[in-house]
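In: sequence-free structure coming up:
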């Protein structure tokens, strides 16, 4: 997993981001102003910076100009097109306007880490190995045949491990926004994954909600 510097001065938002990133296995470093961000970056190797624009001491744009080369996602209340264009023109890897869902943040973090080669290309747990590049799954060294949609669902669970996901959210993330179908489809695919990968004790049912991959 990655080491991520969170530069956000709104404490409730900061803590929510930190808690969610840590729950999926990332290591987080917290600062609340631009000057402290530059100090931490001088002292630590980080894989990704989540950088608010409206910061005390030094604003996010100026901080970014001094840390070029470090993958960065701008987090900001500014949602106008001109602000987004400015952030991306400076060279930021992504831009997310507040308020945002934590699932969207985690997805964008994973995408940037993959592009910058900072995210692991595989995942292992209890004899199960998932190779994201080849889209192959192994159990105790032996290949397991998974359908494309079973793999998509497993990847969503892995990327959001330890987070409870509703059936609707799993449909959205694994099947797509335009999928027209029943949430029972999720239940069927979950049962198949549990059986194929011997993960009854890992893929937990969240009462009246959905599922969670417990790591």
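Out: Sure thing, it's come through. None of these values were measured; they are calculated from a predicted model. Residues are numbered from 1 along each chain as shown.

In: contacts and neighbour counts: CA atoms only from here.
Out: OK.

In: could you point out which element follows the helix or strand hosting residue 35?
Out: Taking DSSP states H and E as the criterion, residue 35 maps to helix 34-43. Next helix or strand after helix 34-43 toward the C-terminus (DSSP H and E): strand 48-52.

In: Please name every helix or strand in contact with that following strand.
Out: The helices and strands touching strand 48-52, judged by 3 or more Cα pairs under 8 Å, 6 or more residues apart in numbering; DSSP states H and E, are strand 3-7, strand 72-76.

In: another structure for you, compare them:
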């Protein structure tokens, strides 16, 4: 009943709210979508809200729980919680806390956009619309190069000099072609990577 009422209140304020019932589904849902805020209860069927919080690196968290224990409150803030609200709670007050947390977070997070692709450089995650796109480390670095040089013609040599694999080895010319192809396949029409024959690439 609390979840239904809170979800309704959030949607009336223009938010899109997703409800997960346990630790497993929460982590899976968060990892495959983009969320601006997570509201966690401590008591969950297959664990605790702390288990979810440990898997979040850059999403603000508000704990909303009946647990009014100093040790638990301290633990929540140690895990990076932005706020801790105990039940029973007033909906309007909670909405005000949510708005404050979102406003604070929006001023701190760093995003880069290219085409319809959004790069969260704080977390290293890439989104097309609300969907997170899984990229390898090199694909992510290549995308960052294009995003930081939007519309500029980059030679293959310039790109190659900026990319190293995870062992620090220089990336070969043929490998670059493979990574460009993979980026195009994964990002689709969300980004336009233009091949300039004999020179290099331009992305928008």
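Out: In hand now; what should we look at? Bear in mind the structure is a predicted one, so any value in this text is a computation, not a measurement.

In: Ok, which of the helices and strands packed on strand 48-52 of the first structure comes nearest residue 213 of the first structure?
Out: Taking Cα to Cα, strand 3-7 is the member of these nearest to residue 213 of the first structure, at 21.7 Å.

In: if we can go back for a sec, take the helices and strands packed on strand 48-52 of the first structure and lay them out in JSON lines including mean neighbour count and distance to residue 113 of the first structure.
Out: Shown next, in JSON lines, are those (neighbours: other Cα atoms under 10 Å; distance: least, Cα to Cα, whole Å):
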{"stretch": "strand 3-7", "mean neighbour count": "23", "distance to residue 113 of the first structure": "10"}
{"stretch": "strand 72-76", "mean neighbour count": "23", "distance to residue 113 of the first structure": "10"}
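
In: Do a quick rundown of the strands in the first structure.
Out: Along the first structure, counting by DSSP state E, strands occupy 3-7, 27-31, 48-52, 72-76, 94-97, 122-125, 128-131, 136-139, 142-144, 165-166, 203-206, 210-213.

In: so which of the ones you listed is the most packed in?
Out: Stretch with highest mean neighbour count among the strands of the first structure: strand 48-52 (a mean of 26; mean count of other Cα atoms under 10 Å).

In: how about that one, which residues of the second structure does it hit?
Out: Strand 48-52 of the first structure corresponds to residues 37-41 of the second structure when matched by TM-score structural alignment.

In: As a markdown table, the strands of the first structure with distance to residue 58 of the first structure would be great.
Out: Formatted as a markdown table, the strands of the first structure follow (distance: least, Cα to Cα, whole Å):
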| stretch | distance to residue 58 of the first structure |
| --- | --- |
| strand 3-7 | 11 |
| strand 27-31 | 12 |
| strand 48-52 | 11 |
| strand 72-76 | 14 |
| strand 94-97 | 19 |
| strand 122-125 | 38 |
| strand 128-131 | 41 |
| strand 136-139 | 46 |
| strand 142-144 | 51 |
| strand 165-166 | 37 |
| strand 203-206 | 43 |
| strand 210-213 | 39 |
